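In: fold the following and give me the result.
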Amino acid sequence: MSQGTIKKVAGPLVVAGGMRDANMFDVVRVSDQRLIGEIIEIHGDEASIQVYEETSGLGPGAPVESTGEPMSVELGPGLISSIYDGIQRPLTAIMEMTGNNLKRGVEVPSLKRDVKWSFTPLKQVGDEVEGGDILGTVQETEIVLHKIMVPAGVRGTIRSISAGEYTVTDTVAVIDTPNGSSVNVSLMQKWPVRRGRPYQKKLSPDMPLITGQRVIDTLFPIAKGGVAAVPGPFGSGKTVVQHQLAKWAEADIVVYIGCGERGNEMTDVLNEFPELVDPKTGYSLMKRTVLIANTSDMPVAAREASIYTGITIAEYFRDMGYSVALMADSTSRWAEALREMSGRLEEMPGEEGYPAYLGSRLAQFYERAGRVITLGSDSREGALSVIGAVSPPGGDISEPVSQATLRIVKVFWGLDANLAYKRHFPAVNWLTSYSLYVDTMANWFNTNVAEDWMDLRARLMRILQDEAELEEIVKLVGMDALSAPDRLKLEAARSIREDFLHQNAFHETDTYTSLEKQHDMMLLVVHFYDQCVAALDKGAKVDDLIALPVREKIGRFKYTANDRVSAEYDAICAELSQQIDKAIENKEDF
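Out: Model prediction:
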C-alpha cells in the first residue's frame, strides 16, 4: 500500500508525491476525510489523481493512501431497482444516513450487507465447473432471476454447496482447483470497471432489437447487441426516445445512465421509472432496471467514471444470458468531463479543446456492446445493446463528439429541431438518419415477418426522398406546376409521415406497434399509392383521389387494437378498392 502527501490541488485534480509504489488506475483515499479518487497519471513518484468528490478545503501536506486496487463495482443480488451515483455509491442508503445532500467521504457498501437472499443450487458436490458456469439462482425481483456464476478464471471441482439464506458476502460454495488451492464463492463478485468482462465469442449482429417504434424498427433498425447514437438539440425528444426504448425494447434488463444531465431531468426519470408499468410483466419497470444518476452539479470526475460503472453492470447481466439495453444520456457531458480533466493535466488539446484520445475512449466504451456466447460450459447467449444520446451544442453535429461517435456506431437516429417544432414525434429525420445493420438483418425480417418487408421499406424510403426533391420545386414554382403523378407522390409521402412515422408515446395503443402491424400499415400506404397511380392512368381526377374518404381510416389505423388489426385491415382494403373504382367512374369526359 502506497502512502504519500498532497503537493497540488486544482479543482478535481490532486497531485500527490511519494506515490512511487502505486499503479495506474489505483483507487486512493485523499486526506483525513478519505475522499475517493483514482490515479490517472504517474510521473516519477508523483501521481495525478482525479477525485470523485468535492475538493474544497484540501491543501498541500494532506495524506494520500492507495488501496492497491483498481476502481471496481460490486456485482450480485441487490443491483436491480437500485439507484447509484457514478462510482456505484447507493444514493438511497446515503440519503437515509446523511440526509438529502451528498456528504463527502461517506463510505457505504454498494450492495447491502444485512439483506439475506434465498440461494437455490443448480450444481452439486463433485461437479466439475469453470468460469461462467451457473452455480445456482436467487430470485432478486418478481421478474429477474439472478444467476450466481463461477468467477472468470476459476476452474475445479465443487467441494461444498448448499441452499439457504445468505448475505452477499457469505460463502455459498467452495471450489477445489487443480493446483490444490480452494476458492470460496459468495453471492457477490467484484470487477474493475475499465476492463471488459470476458466471453467466448462475439456473434454477428443479424437479429433486430425490436422496439415497437415504427421509425426505428422499419426504417433504421438496431441489431440486438448493436450500438446507436441519438444526437439532437435541446427539446428534440432524446430523453423520451430513451424512455420508450427502456420501456418497450425487447430487453430483459435496462441500465439507465444519467451522465451529467440536469438535476430536474434526472428527477423526472427517478420519479417516472417506478411508476411506469412494464408491459411484458405488469410490474413496475424498476423491477428490471438499474439507474445510475450523475447530475451536472455532482463532481465532474465521477461523470467520467459513470459510463464505465454502468456498462460493467450491464455486462454482468449479459453474462447470465440476458438481453440488456443500456441507455447513456448523454455522452457529450461525459466528453466534457474528459476535456476538463485533460485541461487540468495540461495535456495538448485536440479539436475544440477535447483530448486527442477522445475517439479511442469512445470506441473502448461502445466496443463493449455485442451479442455473445458467454463463458461457461452451457454456452448461453447474451446481448448488450448500447444507445448513447449525444447533445451537440446548438444542434451542430459537425462538432468532435458527434463525429467521433458516428465513426464508431452503426445506427444514427438524427433528431431534428424543426420536426419537434412541428410536433412530429419521434423527431427522427428520415433524410439524415441511417442504419448500417439493415443489410445483415434483411433475411431475418423477410423470414420472420413478411417476404416483402425489405421491398416495402425501400419503397417508403424512395417516396420520402422523392418528396424532398419535389418540395424544392414546390417552393420555387408552387404546387400547381406539378404533374398529377407528382402530386400523388407528395400525398403518399404525407401519409407516410403523418400516418406511419408519427407516433404518440402517450397513447395507450399507438405507443407500441408490433412488426406485423407495422407491415400492415406499410401495405396500406403502398396500396393507396399504387391504386391511385393506376386510377390516374384510367382517367380518374387527381383531386378526387387525394380527397378519398378512406384516407382518414388509413390514418387512424395505427390506433386500432391488436386483436382487431386483421379485420380492420381487410375492411380498409375493400373500402379503398370501392372508392378507387368510384373515382374512375367519375373521370372527366374529354
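In: from here on, just use CA atoms for contacts and neighbour counts.
Out: OK.
In: mind checking how far the helix or strand harbouring T239 is from the chain centre?
Out: Per DSSP states H and E, T239 falls inside helix 238-248. Between the centre of helix 238-248 and the centre of its chain there are 9 Å (C-alpha atoms, centre = their mean, to the nearest Å).
In: now for that helix, which elements pack on it?
Out: strand 323-329 (3 or more C-alpha pairs under 8 Å, 6 or more residues apart in numbering; DSSP states H and E).
In: 7 Å - rerun?
Out: Helices and strands touching helix 238-248, by 3 or more C-alpha pairs under 7 Å, 6 or more residues apart in numbering; DSSP states H and E: there are none.
In: what residues sit buried inside that helix?
Out: Buried residues in helix 238-248, counted by 16 or more other C-alpha atoms under 10 Å: 238-239, 241-248.
In: got TSV for the residues you listed, with distance to L135 too?
Out: Shown next, in TSV, are the buried residues of helix 238-248 (distance: C-alpha to C-alpha, whole Å):
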residue	distance to L135
K238	40
T239	38
V241	38
Q242	34
H243	34
Q244	35
L245	32
A246	30
K247	31
W248	31
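In: nearest to L501 among the residues you listed?
Out: V241 (13.6 Å; C-alpha to C-alpha).
In: now the nearest residue to that closest one once chain neighbours are set aside: how far from Q242?
Out: Distances taken as C-alpha to C-alpha, 6 or more residues apart in numbering place P426 nearest to V241, at 6.9 Å, with adjacent residues excluded. As judged by C-alpha to C-alpha, to the nearest Å, P426 and Q242 stand 11 Å apart.
In: can you check G76 too?
Out: For G76, the distance to Q242 - C-alpha to C-alpha - is 26 Å.
In: what's the burial count for the residue nearest to V241?
Out: Using other C-alpha atoms under 10 Å, P426 is surrounded by 25 other residues.
In: for comparison, sequence B:
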Amino acid sequence: MSKAVGIVELVNGPVVEGSKMASFKVNEMVTVGRQQLIGEVVSLEGDAATIQVYEETEGLRAGEEVYPTGAPLSLTLGPGMLGNMFDGIQRPLKQIEKISKNFIPEGIGLLSIDPTAPWEVKVVAQVGDVLTPGGIYATVQETLSIEHRLMVPPNLSGKVIEVKPNGIYTLNDTVVKIETEAGEVHELTLAQKWPVRRPRPIQKRIPIYKPLITGQRVIDSFFPVAKGGTVGLPGGFGTGKTVTQHQLAKWSDADIIVYIGCGERGNEMTNVLEEFPALIDPRTNRPLMERTILIANTSNMPVAAREASIYTGITMAEYFRDMGYDVAIMADSTSRWAEALREISGRLEEMPAEEGYPAYLPSRLAQFYERAGCVTTLNNKEASVTIIGAVSPAGGDFSEPVTENTKRFVSAFLALDKKLAYARHYPAINYLTSYSGYVTMLDEWYRENVSPEMLPLRAKMIRLLQEEEKLNEIVQLVGEDVLPNDQHLVLEIARTIKKGFLQQNALHKDDTYVSLEKQYKMLRVIDTLYTSALACVKKGIPLSTIRKERVFDDVVKMKYDVPNDQVYLLDELEKKIVDTYRSLREKYE
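Out: Below you'll find the model as predicted:
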C-alpha cells in the first residue's frame, strides 16, 4: 500500500473532505480510513479534495488517512462476468455472501471477477503476428452460447514474440507477449482494466438500419426499437416497467443482456435475482443467465455506488460490443440514479437547478445515452449497444426533469400509462403518446425482411386509434347513438386493435413472444376486417348485423388460437372474413 498522503477533515454521508491531497488527481480512486473504504476524488482545490465514497461511512472519523491508488475507478473485464451478479462497482454478490451473509461489510475491498477460476483458453495469435488495438489473441468458451474473445487493450499494439499453448489458465495468467515499436514488452492476460467513465474507443459509428426484435407487438409493429438505439420507458408505480424490461431481456434478439437494478426496492431486486436464474433462454433452451449480467444496487445500498452503477453497466456492455456482439442494456431506473446525483450534489453544496437536481443532470443523461450506437469495432466487426432506460417519475408526472430530459436524448419513447395498467391492458404502453424515431430508418429493413405493406398498415392502425380518441370525446358529450355507422365501425375496429393486437399476455405460451411474420399477418387480418365491414356499411347494412358475425370475436382471439408455428391459419381467417362479408353483402343486394 502506498504511503498515506491525505487526512480526513470532514465526513458528510458519502462525501468526505480531505487535506494534504495536492498530489492526488480528479477521478482517482482512493481508499479512505482504517477500513480502507473505496472512494473517488471528485474535486480538488489547492491541497483540499472532495471524495465520494462508495461504501457506508459510518464509524469514519476525522484524522484518518486517505491512500491513493494512482488509477481512476476501473473495472476488471474478462471471463467470469456472464451469469454473475455484481453491486454498483462490480463487486460480486455471490462471493460477498460467503464472507458476510446478509450485508456488504465495509472495507471488504474492490473485489471483482474471480481471479482463481480456471478457464479453457484457445490461443489464436501466433509468433510474428502484428496485433493492433482490439485484435483478438485468444478465445474462451465462457458459456455454451457465448465465446469470450480476448482483445488487445485499445491503447496497445505490437508484434507477438511469445505465445503459450492452449490449456487451462486463470484471469491473471499471461497467454501472449507482444513487443511495441518502442521495444517495450507487454504481457497479455485473460483480463484488462478500463475506467468506467471513459467510453471505449471504436473505429466508426454506422447508421442504424436493423431493429431489435422483441416479440412484443406494440413495440415491434407500432414503436420499433433499433439495434444501437436509445429508448426511454417512463411510467408511474405499478405500470409494469420491470415486467416490460424482463420481457425485453428474455425475448429480444440481443446477444448479451446487461440488467442494472439501480436504486430499486430490495424486494423488487430480490425478485429479479431469483427470477432471472430460473428463466430459460428461448434461443438455446439453456438458462438465460448464460448471456446475462446483473448489477444490483438497491435503494438501501450506498448512494454513491448507485451513481456509479450506470457507468459500470455501460462499460461492460461496450466491452462485449467490442467483441462483435449486439448488447442490450436495461437500466431500471434512471430516476433513482438521478436522485443519487441530487443527493450527492446537495452534500457537495452545489447550486441546485429544477426540483433540486444538479444543473448538470441533462449532460450526465446525454453522456449515458450517447454511449449507445451501432458501430464498426476496432477489429472490424459490426456490433451495437442498445440502451433501454426506465424512468420512474413521481406520481406519474412526465413533466418532471428526469423524464423531460430523457425525452431529449432518446429516439424511442414508450410511455407506460396508469389508466391502461389499471384496466389490465398490458404492456401498458400508451399508443397515442408513445413514439419511435426509428420508423423511417428501419423502413427498408421491414420492406425487405417482412413486407412492403408492414409500415403502411401500422400507420393506418395508428390513424384509426387517433380517430377513435376524437370520436370518444364526442361520445362523452352526446352519446354513441348519434354517430353514423362508418364512425361507429371505427370505434369497433379500434377496440379490436387494442384487445386483439396491442394487449399481450406475458404468461401465455403463444402470446408471450410473437414473430414479425405473425404480427404482420395479424395486422392484415384486422385491416381486412375493417375494409370488408366498411364495404357492408356503405351498402346500408346495419352495424348490429355486421357485428353479429362471429369474425370480430375470432379476430380478437386469434393471438391465442393461432400457434406461432401455424401462421397459415391467419391466411385462412382472412379468407373467412372476406367470404363472410361478401355473402352478407349479396343478401342485401
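In: and the TM-score between them?
Out: Laid over one another, the chains give 0.98 as their TM-score (TM-score structural alignment, normalised by the length of the second structure), with 585 aligned residues with a C-alpha RMSD of 1.1 Å.
In: picking up where we left off before, residue range for the helix holding T239 of the first structure in the second structure?
Out: Per TM-score structural alignment, the counterpart of helix 238-248 of the first structure in the second structure is residues 241-251.
In: after superposition, how close is that stretch to the first structure?
Out: By mean C-alpha distance after the TM-score superposition for the first structure, the fitted stretch 241-251 of the second structure averages 0.3 Å away from its aligned residues in the first structure.
In: now the helices for the stretch 151-300 of the second structure?
Out: 217, 241-251, 266-278 (DSSP state H, counting those that start in this stretch).
In: compared with the first structure, how much does the shortest one deviate?
Out: Right, helix 217 of the second structure. Mean deviation for helix 217 of the second structure: 0.4 Å (mean C-alpha distance after the TM-score superposition for the first structure).
In: same question, the last one
Out: On the superposed models, the aligned residues of the first structure are on average 0.3 Å from helix 266-278 of the second structure, with distances taken as mean C-alpha distance after the TM-score superposition for the first structure.
In: which bit of the first structure covers that helix?
Out: Using TM-score structural alignment, helix 266-278 of the second structure pairs with 263-275 in the first structure.
In: also the shortest one?
Out: Under TM-score structural alignment, helix 217 of the second structure corresponds to residues 214 of the first structure.
In: V53 of the second structure pairs with which position in the first structure?
Out: Checking TM-score structural alignment: V53 of the second structure goes with V51.
In: can you give the contact residues for the match of helix 238-248 of the first structure?
Out: Under the criterion C-alpha atoms under 7 Å, 6 or more residues apart in numbering, residues 214-215, 235, 257, 281, 330, 390, 427, 513 lie in contact with stretch 241-251 of the second structure.
In: map E65 of the first structure onto the second structure.
Out: The alignment partner of E65 of the first structure in the second structure, by TM-score structural alignment, is Y67.
In: check the mean deviation of the helix or strand hosting that match from the first structure.
Out: For Y67 of the second structure, the host element (DSSP H and E) is strand 65-72. On superposition with the first structure, the mean distance recorded for strand 65-72 of the second structure (mean C-alpha distance after the TM-score superposition for the first structure) is 0.9 Å.
In: other SSEs contacting that strand?
Out: strand 6-12, strand 28-32.
In: could I get the ones you listed as CSV with mean neighbour count and distance to Q90 of the second structure?
Out: What follows is those, written out as CSV (neighbours: other C-alpha atoms under 10 Å; distance: least, C-alpha to C-alpha, whole Å):
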stretch, mean neighbour count, distance to Q90 of the second structure
strand 6-12, 19, 24
strand 28-32, 23, 14
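In: looking at the ones you listed, which is nearest to G356 of the second structure?
Out: Nearest of these (C-alpha to C-alpha): strand 6-12, 18.2 Å.
In: who touches the closest one?
Out: For strand 6-12 of the second structure, contacts defined as C-alpha under 7 Å, 6+ apart pick out 16-21, 62-67, 347.
In: ditto for stretch 94-110 of the second structure
Out: 35-38, 55-56, 85, 91.
In: now do the helices in the stretch 401-550 of the second structure.
Out: 401-409, 418-422, 443-449, 454-478, 485-497, 516-538, 543-548.
In: now the second one on the first structure. Mean distance?
Out: Same thing as helix 418-422 of the second structure. Following superposition, helix 418-422 of the second structure is found to deviate from the first structure by 0.2 Å on average (mean C-alpha distance after the TM-score superposition for the first structure).
In: likewise for the first one?
Out: Following the fit onto the first structure, the mean deviation recorded for helix 401-409 of the second structure is 0.5 Å by mean C-alpha distance after the TM-score superposition for the first structure.
In: again, but for the third one
Out: Following the fit onto the first structure, the mean deviation recorded for helix 443-449 of the second structure is 1.1 Å by mean C-alpha distance after the TM-score superposition for the first structure.
In: ok, for M29 of the second structure, nearest residue in space, not its chain neighbours?
Out: Once flanking residues are discounted, M29 of the second structure sits nearest to E40: 4.4 Å by C-alpha to C-alpha, 6+ apart.
In: residues contacting the aligned residue in the first structure for the one you found?
Out: Matched by TM-score structural alignment, E40 of the second structure corresponds to E38 in the first structure. If a contact means C-alpha under 7 Å, 6+ apart, then E38 of the first structure has 25-28, 49-51 as its contacts.
In: likewise Q3 of the first structure?
Out: Here Q3 of the first structure is in contact with 18-19, 64-66 (criterion: C-alpha under 7 Å, 6+ apart).
In: for D26 of the first structure, same thing?
Out: Here D26 of the first structure is in contact with 38-39, 66-71 (C-alpha under 7 Å, 6+ apart).
In: now these as JSON lines including distance to E142 of the first structure?
Out: JSON lines is the format used below for the contacts of D26 of the first structure (distance: C-alpha to C-alpha, whole Å):
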{"residue": "E38", "distance to E142 of the first structure": "37"}
{"residue": "I39", "distance to E142 of the first structure": "40"}
{"residue": "S66", "distance to E142 of the first structure": "40"}
{"residue": "T67", "distance to E142 of the first structure": "37"}
{"residue": "G68", "distance to E142 of the first structure": "38"}
{"residue": "E69", "distance to E142 of the first structure": "35"}
{"residue": "P70", "distance to E142 of the first structure": "34"}
{"residue": "M71", "distance to E142 of the first structure": "31"}
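In: next, count neighbours for the nearest residue to Q519 of the second structure once chain neighbours are set aside.
Out: Excluding its sequence neighbours, the residue lying closest to Q519 of the second structure (C-alpha to C-alpha, 6+ apart) is R217, at 6.4 Å. If you count neighbours by other C-alpha under 10 Å, R217 of the second structure ends up with 27.
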